[in-house]
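A.B. asks: just coords:
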């Protein structure tokens, strides 16, 4: 406010005071909305929306089973019609350009379920697909579906040899060098590739009309963003030569280790169904797992296959005449952030609803070893994303879960603090605060101790999971073998799980919430200092940070500002100042912030897009952390949220602001425009009250 007249300053101050009162009312309405949508056992879980491929691929599975004209298949087809763009295309998110693979699968699914190819919407789809390059340009996953339904030979799919499971961990190439999500798809898909199960379908439902060239002349498969390399020696050439060699061995049945590899693959797949909502607890490996088991001789009604199919059905949501599927469910994530937002708004453990939420969250802590133990020696701890996924806890949910516990206790004037030691063994989480015995007694006291123990294990686990570059990936440690991105199968753009600045900043934010700073001694202090160096090194030249798990630079910049400040990086640090200026420069005239998923394709568009409640909240939270709560721009952001709030306390948001695989698959978290605006308004109210 420097330079403003006293009268102007008074007007501004009074405006902020009035706005704070409105913000409290807005937050109260959202708090009530969240409580009204809480499940009886204490958790929250919103719809997690993906694009049309979920319906299309489910129909293609049903077609392979001979069930393409069933009621569920027809209902999924109705959803595909709802998702079709006016141009005739299907896209990765609303307003995006055509995605050829999605469009080919949707068109095929509609034909299989009985839709007339002469219908106007089918003609539009056919025309736009051909204009975009035809079925020739589909990715590896789509090729597998086409091969299974007799549209192309299996030889045109990339080699996925089951013998890979025999390679030891020390081998430069083995299944544990892949990201966890690729690994859980690779194993069942390798079984499918080995058996090549095909169902011949009637000619009148084939999609040869979408082929521009003969399949043998289709272009090479390649990861998005990786151009065909020049020169004699390259990883690209190596893997393509290997692909040809493996197919030649397959042709002449030179596969002495095949039976052993398939036996191990089968057991690996079944093992990962234990304590899980299906292998990996996400749609693709569950679907391919069902197909893999049936190719191995399991009947469709066997308990093992029924388990897979039941978990797919649990992802379905019926609405009117249509059914849509979710890629997975997000209860741990939704519950953790809801608890954080409610704590910021003043709803702590003194309220039975939040107490039940904390109890539920603690019940989901991972206490068994998973895939991460292949290169990490640590006591199990942390949280996963879904209802059950014990093999795959992740750093994002673990850090968010810890902060939910810390914030809920803090709302009851109880602190969890990390007391660093020279080693993790003598690092401890202690409970502090005044009046604990009076505030929390009996079961609540036990809950507090459980929270402290779970926090200690989570911090120890994340510390052990830190990558050599100082950052964190999601599920694995040092999962950064970039050469694997040249494998033809890697065209889903998610073959590895390297460090990302947004996730790394969230991890150190959780450390900071426990009192750890860049000045802390011992092992934990070293972990934070190394992470801060990584985040600094990955700041963009314009001051922003890339967001791997949310869209996109607004998400990354918010999280990096909050994470750096949480561990004691001062507000006047150049990195903080540059990030703050970038956010301020990208506020829109309405007072909100927005950014499109197109920024993954074209980074020059960063910070641009339709304003959304979730992205406005992220920008506000970043600016508040950077010391800008009283800036006029942040006040305008708060005003924007209040102006766009619905009477019931929620916000509307059609945009996709979550990221699955950049450039390939995006997500719409239906609670993002609920708990993030609540968190932002509550934090803004607290910050301005202190100033």
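C.D. replies: That came through fine. Quantities reported herein were computed from a predicted structural model and do not represent experimental measurements.
A.B. asks: from here on, just use CA atoms for contacts and neighbour counts.
C.D. replies: Fine.
A.B. asks: so residue 551 is in contact with residue 596, correct?
C.D. replies: Yes - between residue 551 and residue 596 there is a contact under Cα atoms under 8 Å: 6.9 Å.
A.B. asks: joint contacts of these two?
C.D. replies: Common neighbours of residue 551 and residue 596, using Cα atoms under 8 Å, 6 or more residues apart in numbering, are residue 657.
A.B. asks: quick one: which of those two has more around it?
C.D. replies: residue 551 (27 against 23; other Cα atoms under 10 Å).
A.B. asks: who's in contact with stretch 677-691?
C.D. replies: If you take Cα under 8 Å, 6+ apart as the criterion, stretch 677-691 is touched by 20, 23-24, 27, 30-31, 340-342, 344-345, 613-614, 616-618, 620-621, 624, 629-630, 638, 641.
A.B. asks: rerun that using 7 Å as the cut-off
C.D. replies: Stretch 677-691 has contacts (Cα atoms under 7 Å, 6 or more residues apart in numbering) with 20, 23, 27, 30, 341, 344-345, 613-614, 617, 620-621, 624, 629-630, 638.
A.B. asks: what two of those are the furthest from one another?
C.D. replies: Maximum pairwise distance among the contacts of stretch 677-691 (Cα to Cα): 22.8 Å, between 30 and 630.
A.B. asks: the two - which one has more neighbours?
C.D. replies: residue 30 (27 against 19).
A.B. asks: so that one makes contact with residue 650?
C.D. replies: Yes - counting by Cα atoms under 7 Å, residue 30 does reach residue 650; the two are 6.0 Å apart.
A.B. asks: quick one: common contacting residues for these two?
C.D. replies: Jointly contacting residue 30 and residue 650 under the rule Cα under 7 Å, 6+ apart are residue 674.
A.B. asks: how many residues are close by residue 312?
C.D. replies: The local packing of residue 312 (other Cα under 10 Å) involves 24 other residues.
A.B. asks: now it: which helix or strand?
C.D. replies: helix 303-313 (DSSP states H and E).
A.B. asks: identify the residues contacting that helix?
C.D. replies: In contact with helix 303-313 (Cα under 7 Å, 6+ apart) are residues 277, 278, 283, 286, 289, 290, 293, 298, 300.
A.B. asks: is the fourth one in a helix, a strand, or coil?
C.D. replies: Using DSSP: H, G, I helix; E, B strand; the rest coil as the criterion, the local structure at residue 286 reads helix.
A.B. asks: check it against this one:
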């Protein structure tokens, strides 16, 4: 790597040469058009906006009413709609996605282009903690061992020298935190793949779990889908003890990552040695007991499993499941963490001859879709939590427009029509259960569903299906748009949602609840909470049931089932209200977000401030945490501490709170007016609002961005 600046303040590449390539369903990748590739088409406003380049947008007349503010905002946002109908955007925030992609690419020989490397380096430079030089679990978190060791390694693999000021400062922070031995299990596992940490320092991840009887309550098929799909390839790689060969860089890293010499460390004693700053979910006695038995098994596994063929059978089973996941998701997989682990697993199984490997279909498809997760912004290139949030963003934007007079403005019709067309193309029309392939029986029904991003990945999400269903029904039935999604397909969506309701009346994210709640007692991922088992969520329940109720206004299909589902969901929503009147939000920050969804749900069944004590309590909670300037602001730490933590007012949080009070028909207009005034006051002259603090969360600890 050429000599690098000491900061990432300025781009390391020519930003005028980057172009966003988007396919017909909204998958998007950034492409650097080098000079030898010929002339360049002018950059679009979408590209300039996301790169932080100057836009040729006019200053609008200063808004004096909420409607004028909305008009100005939409006039700007319309410019960012892609011709295909969706709004491209990033879904960044977590700081472990990029190093996993870099490490995985390094292991399997997948190319990261020079310009991509440079902007990845710049992103890590810009996201290093200004005070101590480390990195956290996400962009707003404090420096942790996991974030610091992984991103340090990523910089070194990308070509940054160990004595560069950024890496030198980061290494000092890593050593101050205790070195790589203090990393939680995910960090240690990835370091083991890279051959800079031995497998003797890991807790067991026996592949034989996957051939246990599915009736067992701890069988992996009962785990939450993201956990299941991460530990699937982890089990394979652990079972074969995969590690790359030594080379000079690996040997150097062994000397850089630890506070003592590599050869002197007793790694077998380090599996549970985790820095307090990383430790959110300590191991339970049950987990430690299972680990004890797992280690005993692993001590005899080499001879026992060779004789019985058990390990070989388990590895074959896992590999077949990995291949099915690759095919079913068009090689995007559910998220970049599992994707890169799947890629490494298949490299081990199929890459004995490297020249054949890089010509293989597996390599080509995995390498190509790897870029679906890479997003370029003003601060460099990050790796996102999925390949985007296209469906989720579009559904809420269009609903916002439909709730205002803007929907009747003829100049906005093309925007709405293109959005409807995008939803048409991105509804899944076939059932993955009907495909050949081991493991499809573990997948939720897909026919009729919408996913979080695009149809390509193919995973069902209850909330995205519910919100997309609302948009399609309203556009076609209330606003007279062409019926591109016929009733039969809407019925399929209804069937999906009704089939996902849990016995408690709520709905989960990807699947019905499959496993017992005590699965959390064997959570091996110390940095996350509530990540072992699917559970019902206030937000998912609201999105799904309000989607069904919107459908029920216009169609008779399964009407009684929908009313029954809404009644059961009402009991669930009311049961989740906390003593202070709030609801906990699991996917957004946090009590503001959860309370918004709950009050929206209750309003959809006719419960308002006047008629419901629960609604009154929810409103009083929101009013009690309103800031002096009229806005609302809540820290991401509310999610991990489970206590409301106020911060300076945020446009997003203020909008959530005002919407919640509107849904509830809160009788005192003053809190709403003060909140609206704050939102209006922060609008920019071109109609946009600036990005403030991070908005999303998952698994209690990891914040994630929703900049659209």
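C.D. replies: That came in fine, so what should we check first? Remember, predicted model here, so these are calculated numbers, not experimental data.
A.B. asks: please point out which parts of the top helix by length along structure 2 sit buried.
C.D. replies: In structure 2, with assignment by DSSP state H, the single longest helix is helix 285-308. Using 16 or more other Cα atoms under 10 Å as the test for burial, helix 285-308 of structure 2 gives 287, 288, 291, 294, 295, 298, 301, 305.
A.B. asks: what's the spacing between the counterpart of residue 542 of structure 1 in structure 2 and residue 571 of structure 2?
C.D. replies: Under the alignment by TM-score structural alignment, residue 542 of structure 1 pairs with residue 580 in structure 2. Distance, residue 580 of structure 2 to residue 571 of structure 2, by Cα to Cα, to the nearest Å: 18 Å.
A.B. asks: next one: residue 425 of structure 2
C.D. replies: Residue 425 of structure 2 sits 35 Å away from residue 571 of structure 2 when distances are taken as Cα to Cα.
A.B. asks: more crowded one of the two?
C.D. replies: Neighbour tally, residue 425 of structure 2 and residue 571, criterion other Cα under 10 Å: the higher count belongs to residue 425, 17 against 13.
A.B. asks: and residue 666 of structure 1, helix, strand or coil?
C.D. replies: Three-state assignment for residue 666 of structure 1 (three-state DSSP): strand.
A.B. asks: in contact with the alignment partner in structure 2 of it, which residues are there?
C.D. replies: Alignment note: residue 666 of structure 1 maps to residue 703 in structure 2; criterion TM-score structural alignment. Contact analysis of residue 703 of structure 2 by Cα under 7 Å, 6+ apart lists 93, 94, 138, 636, 694, 696, 697.
A.B. asks: redo these as JSON lines? Include distance to residue 200 of structure 2, secondary structure and neighbour count.
C.D. replies: Formatted as JSON lines, those follow (distance: Cα to Cα, whole Å; DSSP: H, G, I helix; E, B strand; the rest coil; neighbours: other Cα atoms under 10 Å):
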{"residue": "93", "distance to residue 200 of structure 2": "32", "secondary structure": "coil", "neighbour count": "25"}
{"residue": "94", "distance to residue 200 of structure 2": "28", "secondary structure": "strand", "neighbour count": "23"}
{"residue": "138", "distance to residue 200 of structure 2": "29", "secondary structure": "strand", "neighbour count": "24"}
{"residue": "636", "distance to residue 200 of structure 2": "36", "secondary structure": "coil", "neighbour count": "27"}
{"residue": "694", "distance to residue 200 of structure 2": "38", "secondary structure": "coil", "neighbour count": "22"}
{"residue": "696", "distance to residue 200 of structure 2": "36", "secondary structure": "strand", "neighbour count": "21"}
{"residue": "697", "distance to residue 200 of structure 2": "33", "secondary structure": "strand", "neighbour count": "25"}
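A.B. asks: of those, which are reproduced in structure 1?
C.D. replies: Retained in structure 1: 93, 138, 694, 696, 697, out of these (criterion both residues aligned by TM-score structural alignment, their matches' Cα atoms under 7 Å).
A.B. asks: any idea how far the second one is from residue 127 of structure 2?
C.D. replies: Distance from residue 138 of structure 2 to residue 127 of structure 2, counting by Cα to Cα: 9 Å.
A.B. asks: what sits against residue 665 of structure 2?
C.D. replies: Residue 665 of structure 2 makes contact with 608, 609, according to Cα under 7 Å, 6+ apart.
A.B. asks: give me the distance between it and residue 657 of structure 2.
C.D. replies: 12 Å.
A.B. asks: buried ones in stretch 428-436 of structure 1, by neighbour count?
C.D. replies: Applying 16+ other Cα under 10 Å to stretch 428-436 of structure 1 flags 428, 429, 430, 431, 436 as buried.
A.B. asks: from those residues, which is closest to residue 510 of structure 1?
C.D. replies: Of all the buried residues of stretch 428-436 of structure 1, residue 429 has the smallest distance to residue 510 of structure 1: 12.7 Å, by Cα to Cα.
A.B. asks: my read is that closest one is in a strand, agree?
C.D. replies: Yes - assessed by three-state DSSP, residue 429 of structure 1 belongs to a strand.
A.B. asks: what's around the residue nearest to it when sequence neighbours are not counted, how many residues?
C.D. replies: Spatial nearest neighbour of residue 429 of structure 1, excluding adjacent residues (Cα to Cα, 6 or more residues apart in numbering): residue 418 at 4.5 Å. By other Cα under 10 Å, 22 other residues sit near residue 418 of structure 1.
A.B. asks: swap in residue 496 of structure 1?
C.D. replies: 25.
A.B. asks: distance of it relative to residue 244 of structure 1?
C.D. replies: Distance of residue 496 of structure 1 to residue 244 of structure 1, given as Cα to Cα: 23 Å.
A.B. asks: residue 569 of structure 1 -> structure 2?
C.D. replies: Using TM-score structural alignment, residue 569 of structure 1 lines up with residue 607 in structure 2.
A.B. asks: setting aside sequence neighbours, what's the nearest residue to that match?
C.D. replies: residue 615 is the one closest to residue 607 of structure 2 (Cα to Cα, 6+ apart), at 7.1 Å.
A.B. asks: the strand or helix carrying the one you found: average distance to aligned residues in structure 1?
C.D. replies: Per DSSP H and E, residue 615 of structure 2 falls inside helix 613-624. Compared with structure 1 after fitting, helix 613-624 of structure 2 deviates on average by 0.8 Å (mean Cα distance after the TM-score superposition for structure 1).
A.B. asks: now do that helix: everything it contacts.
C.D. replies: Under Cα under 7 Å, 6+ apart, the answer for helix 613-624 of structure 2 is 580, 581, 582, 595, 599, 608, 609, 657, 661, 664, 671.
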